[in-house]
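Trainee: Any chance you can model this:
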Amino acid sequence: MLNEGNDIHTNENICVFVCFQRRHPSKMKAFIDCVATRKRTSDSEPQEVVAKQVKLDEMMAAGVGRRVPQSKLDKLVTFICDGHHAHSVVEQPAFKDLITTLNPQSHVISRPTLRIRIQEAANHMKTNLMSHLAKVRYVGTTTDCWTAHQQSFLGMTVHWIDEHTLERQSAALACKRLKGSHTFDILAAAIDDIHCQYKIRGKVVRTTTDSGSNFIKAFAVFGEHSQDPEESDPDCEEPDTNDLVDAFSILEKDTRLEFQLPSHQRCACHLLNLVATTDATKAEANDTYKRLSRSSFAKCQGLWNKTGRSYVAAEFVQDQCQLQLIRPNQTRWNSTYMAIERLLRIIDDKGEVAIRNVCEEFRLKM
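Mentor: Okay, the predicted model is just below:
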């Protein structure tokens, strides 16, 4: 088929040549020169190459001699921070071998250098955030404290509304160690210090926290008192803060306490948690319900304790029920509901036999 196509193309060229010679014999020499020049030009041009997908090993081999800027290798800082990797990953032989394979001329940064780069990146990010917050008129902050691995921490985030897009913007301000007890003055000092660091002390409209007595006392002593009716709801149970009346005496005893906190906003999720836990206990005023409730939840608590303290027990539950039990969490308002719902789901799917086998294995009364 290919030869037939070439023959047809050749015959067409001959016909054109003969016709031109008959009608324009005087211009025949110029025509021949033009055709010859065109042929030489087409022969000198490179032929179109069909694209071919490069194999991975060929690409790696081609990139070995190519130099990668050290600035790109410094993106390890982003890799370490975003992935929450240990700093020691840059010292692992396999990681070094990976980098040198990609670029033999490069040098992996050392662990001390990595720490310095991370600190520099953090300072740069903080500077950019402060520059952005300087253009914002009003912000709100949220804060919480917790204990993990016998160490206490306080975290804070900031939120504001973009005046152009009217979208809510958020950023993390701090996650710092708290030493000592979580007393109201320690919390007030930490919150005020973070506000001052980012120069938003006079811009914070409200700070949202949970309903812990230490937070409530800190804002009652050092915060701006709002006239919001939600703050003075007579039906809302307040923690015991009788010692708040001695605020002036506290300030007189220690003149260093010059903290300035904004108005306080209680976390709605934490209030829902109180509704679902504290207020729900009022139903136990009925003796019959109280007896049944305590008996049932005591058995459930036994199951939760066993699976939470022993991996062997958790694996046994998984084998028998094909599901793991959900343990209630005091900081999640719906955790008790989800835990009970999981038990009922196991009974519906696997029957009471599965729960009975688990109770017998753990020596718990059904």
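Trainee: rest of the way, CA atoms for contacts and neighbours
Mentor: Noted.
Trainee: just checking, residue 276 touches residue 334?
Mentor: Yes: the criterion here is C-alpha atoms under 8 Å, and residue 276 meets it with residue 334 at 7.3 Å.
Trainee: ok, now how distant is residue 308 from residue 116?
Mentor: 40 Å (C-alpha to C-alpha, to the nearest Å).
Trainee: likewise residue 159?
Mentor: From residue 159 to residue 116 the distance is 29 Å (C-alpha to C-alpha).
Trainee: So which of the two has more stuff around it?
Mentor: Between residue 159 and residue 116, counted using other C-alpha atoms under 10 Å, the more crowded position is residue 159 (17 against 13).
Trainee: Would you mark the buried spots in the host helix or strand of the more buried one?
Mentor: Following DSSP states H and E, one finds residue 159 within strand 151-161. Under the neighbour-count criterion of 16 or more other C-alpha atoms under 10 Å, strand 151-161 has 152, 153, 154, 155, 156, 157, 158, 159, 160, 161 buried.
Trainee: Can you tell me what sits against that strand?
Mentor: 136, 138-147, 167-179, 190 (C-alpha atoms under 8 Å, 6 or more residues apart in numbering).
Trainee: cutoff 6 Å now
Mentor: Here strand 151-161 makes contact (C-alpha atoms under 6 Å, 6 or more residues apart in numbering) with 139-146, 167-178.
Trainee: now these: which count as buried?
Mentor: Using 16+ other C-alpha under 10 Å, the buried ones in the contacts of strand 151-161 are 139, 140, 141, 142, 143, 144, 145, 173, 178.
Trainee: The structure of the following sequence is requested for comparison with the preceding one:
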Amino acid sequence: MSALKHFVFPDHAPNSGTVKAKCKYCPTYISGNAKTTSNFVTHLKRKHRDIFIQSKSEDGTQISQTNISNFTKSTSVSKYSANDASQMQITDALVSFVAGNLTTLSVVESPEFNAFVESLNPKYQLPSRKHLSSKLLYQKASNIQSNIKEKLHSAESVCLTINLWSNRQMKGFLGITGHFILDWCMKSIMVSCKRFKGKHCAENIRQEYEEAVACYNIADKITNIITDNASNMTKAFDFSLPGYTCNHEEINSKSDSEDENDESELEPIKLDFPEDDLPKHGRCYAHTLQLVVRDGLKDASPHLKTVISKASNIVRYVRKSINASDILEGEKRLQADNTTRWNSQITMICSVLEVSEEKLNKLDTIKVTGYMSVNYYKNYA
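Mentor: Next up, the predicted model:
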């Protein structure tokens, strides 16, 4: 019989190297090697002679030195190899989960998450945090980029929407989204979203745009580019060239009226310029509408301006006051206005009117509205 059955081994004993096992009859830990288990037999002979003799008589043979790996196979589940199809499939799903939900990489080190994965599939080996961050995520990003390149290569033409913004830490980001039709279906793909360092000038914007386009080799497929109305965006995507800002008829008419001997002016060169091959720059309709609404509110009646101002004060007060938030608990969240959303003011006023008058009256409206009753909003909103 085997001497190893008299010892308690770790759940995941290694197949090679030294392992420590606890004796079932005393608190002693015995070290043994996967190839040599004589230490376990010696311990039984010296410390537990009666058990050793009893086991020998029951079995009728000497206690054998069974390999540790063979013994632990019955107590632990063998794991998938790194190249196993199931291991690779689950790992790919894990990477998509982490990247798609912006989950922290430390999730693979969480004991609760490890127990969850173990209950789903005991054979799966979770990757380490270092392996996840240094290799798996980069491989996933490379595969996604290759897929995007393949789709853009199959598209006949591509339209781009480009936006530049800053987060709360005042770090700039440039986002480029591609839109095209493939297999009679409308597709939208994030072409680029990266940190934008330096001045937000037209030259830097154009450089980042050209790098993104060159990465996917779609310069000849772009037909339209949509941006907001900012001057740096407008200048960055002005594809007109010097000497071609006016049409050919105007150039020819001017050349006929000028003195032929006047060498101070360059004669217009008649070239068949491929204007249709250059992207056409358009301005975002939603942003243009916002500018119209903003200019219109500047000329609004005093009553409307007062309603917007007081409603905005209520929202700001509720968002900063713990007591006010407790009073409005259970109600829909009050919506603040936004300078870049053309309908945000009406949305804000509607959110205030949806709150019951009883709860609004409990707020410290004297500080917020200047002795103005809630009925004022209902009459003029």
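Trainee: Just want the most central residue of structure 1.
Mentor: residue 82 (8.9 Å; C-alpha atoms, centre = their mean).
Trainee: measure that residue to residue 76 of structure 1 for me?
Mentor: Distance from residue 82 of structure 1 to residue 76 of structure 1, by C-alpha to C-alpha: 10 Å.
Trainee: before we move on, back to that, would you turn the buried residues of strand 151-161 of structure 1 into JSON lines with distance to residue 94 of structure 1?
Mentor: Converted to JSON lines, these look like this (distance: C-alpha to C-alpha, whole Å):
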{"residue": "152", "distance to residue 94 of structure 1": "35"}
{"residue": "153", "distance to residue 94 of structure 1": "34"}
{"residue": "154", "distance to residue 94 of structure 1": "37"}
{"residue": "155", "distance to residue 94 of structure 1": "35"}
{"residue": "156", "distance to residue 94 of structure 1": "37"}
{"residue": "157", "distance to residue 94 of structure 1": "37"}
{"residue": "158", "distance to residue 94 of structure 1": "40"}
{"residue": "159", "distance to residue 94 of structure 1": "42"}
{"residue": "160", "distance to residue 94 of structure 1": "44"}
{"residue": "161", "distance to residue 94 of structure 1": "46"}
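Trainee: Report the separation between residue 40 of structure 2 and residue 70 of structure 2.
Mentor: Per C-alpha to C-alpha, residue 40 of structure 2 is found 15 Å from residue 70 of structure 2.
Trainee: who's more crowded, the two?
Mentor: Between residue 40 of structure 2 and residue 70, counting by other C-alpha under 10 Å, residue 40 is the more crowded of the two (23 against 11).
Trainee: what's the offset of the helix or strand in which that one is found from the middle of its chain?
Mentor: Residue 40 of structure 2 is part of helix 38-47 when elements are defined by DSSP H and E. Taking C-alpha atoms, centre = their mean, to the nearest Å, one finds helix 38-47 of structure 2 lying 58 Å from the centre of the chain it belongs to.
Trainee: Ok, stretch 364-371 of structure 2 next?
Mentor: Using C-alpha atoms, centre = their mean, the offset of stretch 364-371 of structure 2 from its chain centre is 42 Å.
Trainee: who touches that stretch?
Mentor: Contacts for stretch 364-371 of structure 2 (C-alpha under 6 Å, 6+ apart): residue 310.
Trainee: Apply 10 Å and report the result again.
Mentor: 306-307, 309-318, 323-324, 372-374 (C-alpha atoms under 10 Å, 6 or more residues apart in numbering).
Trainee: sorry, back to before: quick one: the residue nearest to the centre of structure 1 from residue 108 of structure 1, how far?
Mentor: 18 Å.
Trainee: likewise residue 74 of structure 1?
Mentor: Residue 74 of structure 1 is 9 Å from residue 108 of structure 1, by C-alpha to C-alpha.
Trainee: ditto for residue 294 of structure 1
Mentor: Taking C-alpha to C-alpha, one finds residue 294 of structure 1 at 61 Å from residue 108 of structure 1.
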